[in-house]
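Student: after the sequence you'll find the predicted model.
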Amino acid sequence: MKNNPLISIIIPTLNSEKTLEQCLKSIKNQSYQNYEIIIVDGGSEDKTIGIAEKFNAKVINANIKNMSKQTNIGISNSDGLYIYRVDSDVILNPKILEKSIEKCENEGYDGVCINWIPDESISFWAKVRKIEKESYVKHLNYVGAIKYDKNVAGATFLRRDVIDSVGGFEENVPTFGEDFALFNKLAKSKFHFAVIDVYELHIGEPKTLMEVVRKNFRYGRAAKTFLKDQGTKKGAKQYSPAGRIHLTDAFKNAFKNDKRLFLGLAIYIFALYASASIGFIYSVIRRSQN
């Protein structure tokens, strides 16, 4: 790699004090050091801004609770040749920036799909989600990004000109599927994406089953916007159990390792899709009444 291009790391935040410091520490510890951090805050009422400033991040007080708009604001205020959109509740593997840059600069890829793995120390349900996610990542690495990701995965590390060519993140999809919406546009343009073998560690894991239900109920309420924007057939394929072929392996691994995890996975998948479906139906009924 002849040059060390600047990476702009964009982090949308909203009351993120519980996880943001760990996230920023993991960025500070990257093996590749030519980056800038841009925090675009949606109106936090906790210590989020103070934590960001402690790490010398550029802070933009957007006061907009829309992750896609926040990300686009960050991109428009950044200087990097590459854009890496990061959630505030993940810890980055120290090699993520280095490996992503190598894929793009040395191998000619337009972007990188960076997967996350649940922090299983958080709760039993995090352990369950880790089994499901590991099976997904195994399939993704085996099949390859473009072939499999057209239905499932999103790309978060991209060349700036690639993002600019499709108009940035889809602002009509604010909180549910915004990464998929962007990737769907990119896939149509025949860009090429790589998958790397290092991950983000998701520390914002649910501690109880009720947290899983509440979160996916909210996602279900937002899904109507995603399906309308992306097309019902495409959106349903990306989020339905039928579109997630890795689940068979997940159940096999859970059964082999721990019968409690097998039962937990069954309960989790049911709770996930049941609560999301109820949320979706609720949103349809509410809109029909307005």
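Tutor: In hand now; what should we look at? The structure displayed is predicted, hence computed values, not measured ones. Numbers count the residues shown, from 1 in each chain.
Student: CA only for contacts and neighbour counts going forward, please
Tutor: Will do.
Student: thought residue 41 was touching residue 10?
Tutor: No - under the criterion of CA atoms under 8 Å, residue 41 makes no contact with residue 10, lying 10.6 Å away.
Student: so residue 112 belongs to a strand, correct?
Tutor: Yes - under DSSP: H, G, I helix; E, B strand; the rest coil, residue 112 falls within a strand.
Student: mind checking how far it is from residue 193?
Tutor: From residue 112 across to residue 193, the span is 5 Å (CA to CA, to the nearest Å).
Student: now do the shared contacts for those two.
Tutor: Residues touching both residue 112 and residue 193 by CA atoms under 8 Å, 6 or more residues apart in numbering: residue 155.
Student: count of residues packed around residue 74?
Tutor: 27 (other CA atoms under 10 Å).
Student: and it, that one's in a helix?
Tutor: Yes - applying three-state DSSP, one finds residue 74 inside a helix.
Student: next, the one to line up against it:
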Amino acid sequence: MNIKVSIIIVTFNAEKTLKKAIQSVLNQTYKNIECLIIDGASTDSTVDIIRKYNVSYISEPDKGIYDAMNKGWKQAKGDWILYLGADDELVPNSIETLINISSDADVVYGDTILKFPSGNTKKRGIQDLSLLKYYLCSSHQSFMMKRCIFENLDGFNSEYRIFGDFDLIQRAYLKGYKFKETKEVISIFYVGGVSTNNIKAEKERYKILKRNKSVRYPFFICFYVAVKKLLLKIKHLYS
């Protein structure tokens, strides 16, 4: 296929995990891929690691993760864009799987394997698309979007520090872009990042739901989600 996909990895002092992330991109069965790394002027060996691979990169200070992610899509040459965490991985056939369902779609996505600090793993099944009014129906590492959507929606809102990815995907959903899903696993997501901080995360979710006018009572939705996440965290601690 001639469809070009840009996989963007945003990094800052990611020397411990970056190799696996890059290798998972280079090992894709789908070959028309651009790997682009946006580094926030790391002070460890991150840039030295990047230079060992045949990938494009920039390394300079940024104003936060979503500022860096905006730099990514603006630099990208692909027709489609997927963002991968520096501590996450793609399964080998993930891009091929997404491309195969991309006809007549604007956003494609699939399942995710969650990997916890304990080493335990769990498959996160896709939830109903309508839940995008409240939260992501799959992990953002398993979403691939057309580049034109980033342009049309002015990319990520860099005011957000935790859920800028959810905000952008939700805005695409509310604007009526066409979503398609697959039950195949796309990515392996390592649980434990900033979005697991319940109080800050739910405050930001509240701002997004209110600004995007996606639900009638954003406070009650955020309270419900916070309690649900807390109960899940307790469950995983004792599983």
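Tutor: Ah, there it is. Every value quoted in this text rests on a predicted model; they were computed, and no experiment measured them.
Student: before we move on, the earlier item: now do the shared contacts for residue 41 and residue 10 of the first structure.
Tutor: Joint contacts of residue 41 of the first structure and residue 10 (CA under 8 Å, 6+ apart) do not exist.
Student: was I right to think residue 159 of the first structure contacts residue 108?
Tutor: No - using CA under 8 Å, residue 159 of the first structure and residue 108 do not qualify as a contacting pair, with a distance of 10.9 Å.
Student: neighbour count for the two, which is higher?
Tutor: residue 159 (20 against 13).
Student: tell me where the second structure has helices.
Tutor: Secondary structure of the second structure (DSSP state H): helices at 18-26, 46-50, 65-75, 94-100, 147-152, 164-174, 198-212, 218-237.
Student: so which of those comes closest to residue 130 of the second structure?
Tutor: helix 164-174 (8.9 Å; CA to CA).
Student: format the helices of the second structure as TSV; extra columns: distance to residue 130 of the second structure.
Tutor: Formatted as TSV, those follow (distance: least, CA to CA, whole Å):
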stretch	distance to residue 130 of the second structure
helix 18-26	30
helix 46-50	39
helix 65-75	25
helix 94-100	20
helix 147-152	19
helix 164-174	9
helix 198-212	14
helix 218-237	14
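Student: if we ignore the residues flanking it in sequence, what's nearest the residue nearest the centre of the second structure?
Tutor: Compute the mean C-alpha point of the second structure, and by CA atoms, centre = their mean the closest residue is residue 140, 3.1 Å away. Computed as CA to CA, 6 or more residues apart in numbering, the closest residue to residue 140 of the second structure that is not its neighbour in sequence is residue 165, at 6.8 Å.
Student: that neighbour pairs with which position in the first structure?
Tutor: Aligning on TM-score structural alignment places residue 165 of the second structure opposite residue 179 in the first structure.
Student: what residues does the residue nearest to the centre of the second structure make contact with?
Tutor: Contacts of residue 140 of the second structure by CA under 8 Å, 6+ apart are 83, 165, 166.
Student: ok, back up a step: what's the match of residue 165 of the second structure in contact with, if anything?
Tutor: Contacts of residue 179 of the first structure (CA under 8 Å, 6+ apart): 154, 155, 156, 169.
Student: what remains of those residues once you look at the second structure?
Tutor: Contacts conserved in the second structure for the contacts of residue 179 of the first structure, using both residues aligned by TM-score structural alignment, their matches' CA atoms under 8 Å: 155, 169.
Student: quick one: which of the contacts of residue 179 of the first structure sit in strands?
Tutor: Taking DSSP state E, every one of those sits outside strands.
Student: output the contacts of residue 179 of the first structure in CSV; the columns should cover distance to residue 247 of the first structure.
Tutor: Shown next, in CSV, are these (distance: CA to CA, whole Å):
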residue, distance to residue 247 of the first structure
154, 18
155, 21
156, 23
169, 28
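Student: which one among the contacts of residue 179 of the first structure gets closest to residue 189 of the first structure?
Tutor: Nearest member of these to residue 189 of the first structure, counting by CA to CA, is residue 155, at 13.8 Å.
Student: against residue 108 of the first structure, how distant is that closest one?
Tutor: Residue 155 of the first structure is 15 Å from residue 108 of the first structure, by CA to CA.
Student: next: residue 210 of the first structure.
Tutor: 44 Å.
Student: repeat for residue 229 of the first structure
Tutor: From residue 229 of the first structure to residue 108 of the first structure the distance is 31 Å (CA to CA).
Student: one more: residue 66 of the first structure?
Tutor: In terms of CA to CA, residue 66 of the first structure sits 32 Å off from residue 108 of the first structure.
Student: got it, and residue 157 of the first structure?
Tutor: Counting by CA to CA - residue 157 of the first structure and residue 108 of the first structure are separated by 14 Å.
Student: how about stretch 14-32 of the first structure, which residues of the second structure does it hit?
Tutor: Under TM-score structural alignment, the match for stretch 14-32 of the first structure is residues 12-30.
Student: gap between the two ends of that stretch?
Tutor: Rule used - CA to CA; the end-to-end distance of stretch 12-30 of the second structure is 27 Å.
Student: what sits against residue 20 of the second structure?
Tutor: By CA under 8 Å, 6+ apart, the neighbours of residue 20 of the second structure are 87, 88, 89.
Student: ignore the last one, residue 148 of the second structure
Tutor: Per CA under 8 Å, 6+ apart, neighbours of residue 148 of the second structure: residue 79.
Student: tell me how far the equivalent of it over in the first structure lies from residue 111 of the first structure.
Tutor: Residue 148 of the second structure maps onto residue 161 in the first structure, with residues paired by TM-score structural alignment. Distance, residue 161 of the first structure to residue 111 of the first structure, by CA to CA: 11 Å.
Student: what does residue 236 of the first structure give?
Tutor: 25 Å.
Student: can you find the partner of residue 50 of the second structure in the first structure?
Tutor: In the first structure, residue 50 of the second structure lands on residue 52 (TM-score structural alignment).
Student: that match: neighbour count?
Tutor: By other CA under 10 Å, neighbour count at residue 52 of the first structure equals 21.
Student: between residue 236 and residue 111 of the first structure, who's got more neighbours?
Tutor: Shown here are residue 236 of the first structure and residue 111; by other CA under 10 Å, residue 111 has more neighbours (27 against 17).
Student: pretty sure the more buried one contacts residue 196?
Tutor: No - with contact defined as CA under 8 Å, residue 111 of the first structure does not count as touching residue 196 (10.6 Å).
Student: what residues do those two have in common as contacts?
Tutor: Contacts common to residue 111 of the first structure and residue 196, judged by CA under 8 Å, 6+ apart, are residue 100.
Student: what about residue 8 of the second structure, how many residues close to it?
Tutor: Residues near residue 8 of the second structure, counting by other CA under 10 Å: 27.
Student: understood, closing this out.
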